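K.L.:
3D model of this:
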Amino acid sequence: MTDLFADDIPPLPARDQPREDSPLADRLRPRALDEVVGQDHLTGADGAIGRMVAAGKLSSMILWGPPGTGKTTTARLLADAVGMRFEAISAVFSGVADLKKAFTAADKAADAGQRTLLFVDEIHRFNRAQQDGFLPFVERGTVTLVGATTENPSFALNAALLSRAQVLILQRLDQDALFTLLSRAEELEGTLPLTGEAKDALVASADGDGRFLLNQAETLYAANIREPLDPAGLGKFLQRRVAVYDKDRDGHYNLISALHKSLRGSDPQAALYYMARMLTAGEEPLYVLRRLVRFASEDIGLADPQALTQCLAAKDAYEFLGSPEGELAIVQACLYLATAPKSNAAYAAQKASFKAAKETGSLMPPQNILNAPTKLMKDIGYGKDYAYDHNAEDGFSGDNYWPEEMEPQTYYEPVERGFERKVRERMEWWDRKRQELRGE
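P.N.:
Modelled structure (predicted):
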């Protein structure tokens, strides 16, 4: 009976070389885990994947990272490294019937003594019921699940599924990793028809996406360009604004770092200079706007709540007007950020609260602050004795909102600058009021 089942089991993926007419990214796909670039923190000897492969046993995992960072490739190579059968489905194109078929094949493979690595691309696109469908097969060991997602697993995946899988974060490819990919392309196809500055610009335009970089390189090879292109020629050829680097070879990341530090240091003149360097060189204005929006939350926060609004309004204005008219709105946002009061209190609070959330797990909030939409929930005490703040004196009840197993914590500490000065006064008043209400 086992032999009959074995005939139905799809074989391990063939490791033949891709066809010559395959896309460049496919022809350069790594053949072993040590060929994967930019993810040494996972695939290295001390990384989570490296340790699992060394032990010869994989646990279910979620690979979380941006496009073009090697999630699919890593999953396939994992199966090869430990001798597992590899089966892949995509949540974009698959439904319940496809899942049942995959689990049936995995059951047959298990009967034949072969383990299955089930790779689920875009796993976050499955609904909650479909995600729940994985649980019994993962628990029984029928499959080792490797899901890939570009979305935050905390929001995109069920808690039950997350509790059974390790989340591994793949990083955007840095410049070294992207240049490694270009070098491999040139070993295979020959020297790219680009000047050194244009090659720098091509790498910067990829924004950490290795697949995009190789696709752009393939376009250049196919065009049979006779003379090397400079950055301006590259931008014109690809119909994409590509950053130009001056004679000092200040790169994309150096300039965005200089802009960020100048804003943080409240130097509007230097901030304008570095932003102008990027925009006049051909940097994508929306990339600059994304960095400004991030800065508004990270380095200003509630010291001036209008900072974030100014940046989002600049984004809307740029999308409405386009270049060059819309770039004035970006300049306005830049000046606003540079001259605004600074505070990283929100940023520090995020890091501290996220750390505490990971350490405390699934502690229940107090029952009195839980909603009770059903009779059963009311009967077991949900919502009982809830203090409605609007009915309290000064609109403040001073109730305790922390899990019983936790002491009240302090994550957010406003600074004595800008609007946060008023927020600090308000929080101090609440703290004194709590002490009065508790007789302390």
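K.L.:
okay, CA-based contacts and neighbour counts for the rest of this
P.N.:
OK.
K.L.:
All the strands of the protein, residue numbers only.
P.N.:
Remark: strands assigned in the chain by DSSP state E are 61-64, 85-90, 116-121, 143-149, 166-169.
K.L.:
For A357, which of those is the nearest?
P.N.:
strand 166-169 (15.7 Å; Cα to Cα).
K.L.:
Work out the gap between the closest one and the centre of the chain.
P.N.:
11 Å (Cα atoms, centre = their mean, to the nearest Å).
K.L.:
What of stretch 160-176?
P.N.:
8 Å.
K.L.:
how about this one, so we can line them up?
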Amino acid sequence: MADLFDTAASTREGAAAQAPRPLADRLRPQALGDVIGQEQVLGEDAPLGVMLASGALSSLILWGPPGVGKTTIARLLADQTDLAFVQISAIFTGVPDLKKVFEAAKIRRQNGQGTLLFVDEIHRFNKAQQDGFLPHMEDGTILLVGATTENPSFELNAALLSRAQVLVLRRLSLADLERLAQRAEKELGKSLPLSGSAREALLEMADGDGRALLNLIEQIAAWKVEGKLETEALTTRLMRRASKYDKSGDEHYNLISALHKSVRGSDPDAALYWYARMLTGGEDPRYLARRITRMAVEDIGLADPQAQTICLHAWETYERLGSPEGELALAQAVIYLALAPKSNGGYAAYKAAMAAAKKTGSEPPPMHILNAPTSMMKEQGFGAGYQYDHDAEDGFSGQNYFPETMKRGVYYTPPERGFERELKKRLDYFAKLRARREESRDGRRGES
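P.N.:
A predicted model of the protein is given here:
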């Protein structure tokens, strides 16, 4: 009976070995030198190249988008350093599973072999689970290689980051994807039935993801077609891969930052591109309306007071029209902001005033600008000496409105751009009047 079971098991293993393997698995690099892209990490003078040359590999966090080789690099590092390769996913692994992994690694260490523990989606472990790695990293039981698509600065504990080096992997370029496509054609033993423009469209569909490209190529290789397909025929047969966009993750913040900086940099075309990227990624237009209005307040301000009004009207238009018509109103607001004169004068003045307010604490206003609704307050000097500005010949008294113990602050210094040119003229005018009033008061005090 035992022989029967052994024979059955052997048959299953043989069948599995002969089963078709996905193209991505067949093309998995067998050496680090075969990895396409990531020269900034794998090159001779790059971090991993230097570590391997010196024989001193440390724990690593591989941060990058999907399909750029994080798992492959970890596996090849284990091969090159003669470490046992153990792979787990933070999505499916709990505390009991981790304990078993650590115990097995301890046994290997006692037997003279180290363990490279590859943790996929490591950012999904909570703080306590992340802390559980620390003692095993410190005593050499494991060499940790974590993979994450999220910013480690936000998602991983400081203690874990201090014990590992973060390496940034980049999305594959079109040139990298072309090299991968050629490698796939060699493996398949035939060229893809695509025209030049269709081939370019295929590479763009992969959106920097090597695994996605190989999956698309595998689909195309199975087609029975005459001649070469043009772009339209290809896109009809293949669904374009959804853009990588997480409304609560790194891409969300990366793209809104790109939009904001394009507006600040007065580039309406780039600003529209990032606006469109966020919309096609599924971003809520109301979020964009709020951020666009913020740009008007923060980066344009009083250089063009109309900018804020245009943003609010665009926001209101979107609320009334909805999608997709209302998104055009927001796009027009983006164009207006990009072409408007830029100033952070008001923003900088506000921050400076806030800093001064926190520093001076509870300093009271000067007595002459305090109201005196009761006779007792008048006797105490409240409101004494106040000069009603409308009674002055030029409508300006030049009195001091800062606390008496505080040096007069200067917070708003408008740049000579847009409407703020006019505001600067007014500011300079009042500064001259104030200086004259102070000279006049000093003169009267000298005479008395």
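K.L.:
Need the strands of structure 1 in JSON lines (columns: mean neighbour count and distance to A303 of structure 1).
P.N.:
Shown next, in JSON lines, are the strands of structure 1 (neighbours: other Cα atoms under 10 Å; distance: least, Cα to Cα, whole Å):
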{"stretch": "strand 61-64", "mean neighbour count": "23", "distance to A303 of structure 1": "33"}
{"stretch": "strand 85-90", "mean neighbour count": "20", "distance to A303 of structure 1": "45"}
{"stretch": "strand 116-121", "mean neighbour count": "25", "distance to A303 of structure 1": "41"}
{"stretch": "strand 143-149", "mean neighbour count": "26", "distance to A303 of structure 1": "35"}
{"stretch": "strand 166-169", "mean neighbour count": "16", "distance to A303 of structure 1": "32"}
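K.L.:
Output these in CSV, with distance to L213 of structure 1 appended to each entry.
P.N.:
Formatted as CSV, the strands of structure 1 follow (distance: least, Cα to Cα, whole Å):
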stretch, distance to L213 of structure 1
strand 61-64, 20
strand 85-90, 23
strand 116-121, 21
strand 143-149, 20
strand 166-169, 21
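K.L.:
What residues does H123 of structure 2 make contact with?
P.N.:
Under the criterion of Cα atoms under 8 Å, 6 or more residues apart in numbering, the neighbours of H123 of structure 2 are 90, 148, 150, 152, 155-156.
K.L.:
Setting aside sequence neighbours, what's the nearest residue to P365 of structure 2?
P.N.:
P403 (4.8 Å; Cα to Cα, 6 or more residues apart in numbering).
K.L.:
Any figure for the gap between L255 of structure 1 and A270 of structure 1?
P.N.:
Per Cα to Cα, to the nearest Å, L255 of structure 1 is found 11 Å from A270 of structure 1.
K.L.:
between these two, what contacts are shared?
P.N.:
With Cα under 8 Å, 6+ apart, L255 of structure 1 and A270 have no common neighbours.
K.L.:
tell me the contacts of I73 of structure 2?
P.N.:
Counted by Cα under 8 Å, 6+ apart, I73 of structure 2 has contacts 32, 35.
K.L.:
Show residues contacting the helix of greatest length in structure 1.
P.N.:
As assigned by DSSP state H, the longest helix anywhere in structure 1 is helix 419-437. Helix 419-437 of structure 1 has contacts (Cα under 8 Å, 6+ apart) with 302-305, 396, 398-399, 413-416.
K.L.:
let's go with 6 Å and repeat that
P.N.:
Outside helix 419-437 of structure 1, the residues that touch it by Cα atoms under 6 Å, 6 or more residues apart in numbering are 302-304, 398, 414.
K.L.:
Those residues: which two are farthest apart?
P.N.:
Farthest pair in the contacts of helix 419-437 of structure 1, by Cα to Cα: D304 and G398, 27.3 Å.
K.L.:
So the two - more neighbours on which side?
P.N.:
D304 (21 against 18; other Cα atoms under 10 Å).
K.L.:
How about the more buried one: what's its closest non-neighbour residue?
P.N.:
F419 (5.7 Å).
K.L.:
Any idea how many residues pack against that neighbour?
P.N.:
17.
K.L.:
OK, contacts around L339 of structure 2?
P.N.:
So, once contact is read as Cα under 6 Å, 6+ apart, L339 of structure 2 ends up touching S266.
K.L.:
For P18 of structure 1, which residues are in contact?
P.N.:
Taking Cα under 6 Å, 6+ apart, we find P18 of structure 1 in contact with R27.
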